[in-house]
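[1] Generate a structure from the sequence data that follows.
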Amino acid sequence: MKKRKILIIGLMVVGALALLTGCIPGDGSHTVAKPAGFFSGIWHGWIAPISLVGGLFNKHLRVYEVNNTGWFYDLGFYAAVISGFGGISLFRNKKSKND
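    Here you go, the predicted structure:
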């Protein structure tokens, strides 16, 4: 029974990773005629660590989409990166050293 649970959880993790990498930067879904916009920037910022690891195995994948709308894509990308990796620590309660 325990092996079955581990197998099911493993399949769920693999499935979730496959869904997350569906719109990874550099996959060819964004062209000069259809550049990545603000919401694509947010998505690419959220999945930046996955894009980084994927880029090790596929030279065409990137962390940042080259074909983008400019400033609005950058705003979405950096907002997602900051909120996902650094913003959480700004709102955590810091425990005192006496605790």
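
[2] going forward, measure contacts and count neighbours with C-alpha atoms only.
    Will do.

[3] Specify the next element, helix or strand, located C-terminal of the helix or strand encompassing Trp43.
    For Trp43, the element it lies in under DSSP states H and E is helix 38-46. Once the chain leaves helix 38-46, the next helix or strand it forms, by DSSP H and E, is helix 48-57.

[4] returning to that earlier point: which outside residues touch the helix holding Trp43?
    Contact partners of helix 38-46, identified using CA atoms under 8 Å, 6 or more residues apart in numbering, comprise 24-25, 63-65, 69, 72-81, 84.

[5] Strands - which of the residues you listed land there?
    Nothing among the contacts of helix 38-46 maps onto strands, per DSSP state E.

[6] Give me the buried subset of those residues.
    24-25, 63-65, 69, 72-81 (16 or more other CA atoms under 10 Å).

[7] any idea where the helices of this structure begin and end?
    Residue ranges of the helices in the chain, as given by DSSP state H, are 2-20, 38-46, 48-57, 71-81, 87-91.

[8] now the other sequence, so there's something to compare against:
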Amino acid sequence: MKTIVQRVRSVALILTLALVLAACAAAGNTVRSVPNAHGHVAGFWLGLWQGAIAPITFLISLFSNHVNVYEVHNNGNWYNFGFVLGAGIFFGGGAFGKRRKKRR
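    All right, here's what the predicted structure looks like:
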């Protein structure tokens, strides 16, 4: 039989997990497919480039309010695919991340 303290801990853990999961929920992009101030909508190739330079851009964005890691004025899934692919290439993911076997 569970004690009151164990039940309170269980409820607190469940509520904390629910709050963490709710905080991670993605929101819709209201400016998707809307051109930016220069009249451009970011596509696959810009997503690929921005994904590749994301670590450097992140460091710069810590010290500047004029630099963003992710372009919100994008065309949707193609930009997202390019961004993830570019970030994966930079970090050596995918086929290039495979370890080579050492010869003995």
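
[9] Drop the TM-score for these two in here.
    Aligned and superposed, the two chains score 0.58 in TM-score terms (TM-score structural alignment, normalised by the length of the first structure); 67 aligned residues with a CA RMSD of 2.0 Å.

[10] Where in the second structure does the helix holding Trp43 of the first structure fall?
    The aligned range for helix 38-46 of the first structure in the second structure is 44-52, by TM-score structural alignment.

[11] What's the average distance for that stretch when superposed on the first structure?
    Compared with the first structure after fitting, stretch 44-52 of the second structure has a mean deviation of 0.4 Å; criterion: mean CA distance after the TM-score superposition for the first structure.

[12] Buried residues of that stretch, list them for me.
    Residues 44, 46-48, 50-52 are the ones in stretch 44-52 of the second structure that count as buried (16+ other CA under 10 Å).

[13] hmm, back to that, now the helix holding Trp43 of the first structure, how far from the centre of its chain.
    A distance of 8 Å separates the centroid of the chain from that of helix 38-46 of the first structure, by CA atoms, centre = their mean, to the nearest Å.

[14] Am I right that Val11 of the second structure is in a helix?
    Yes: assigned with DSSP: H, G, I helix; E, B strand; the rest coil, Val11 of the second structure falls within a helix.

[15] Pull up the gap between it and Thr57 of the second structure, please.
    For Val11 of the second structure, the distance to Thr57 of the second structure equals 41 Å [CA to CA, to the nearest Å].

[16] and if you look at Phe90 of the second structure?
    Phe90 of the second structure is 13 Å from Thr57 of the second structure, where distance means CA to CA.

[17] State the number of residues packed around the equivalent of Phe63 of the second structure over in the first structure.
    The alignment partner of Phe63 of the second structure in the first structure, by TM-score structural alignment, is Phe57. Applying other CA atoms under 10 Å, we find 9 other residues in the vicinity of Phe57 of the first structure.

[18] what sits against Phe57 of the first structure?
    Contacts of Phe57 of the first structure by CA under 8 Å, 6+ apart: none found.

[19] What's the match for Asn68 of the first structure in the second structure?
    Using TM-score structural alignment, Asn68 of the first structure lines up with Asn74 in the second structure.

[20] returning to that earlier point: compare neighbour counts for Val11 and Thr57 of the second structure and give me the winner.
    Neighbour tally, Val11 of the second structure and Thr57, criterion other CA under 10 Å: the higher count belongs to Thr57, 16 against 12.
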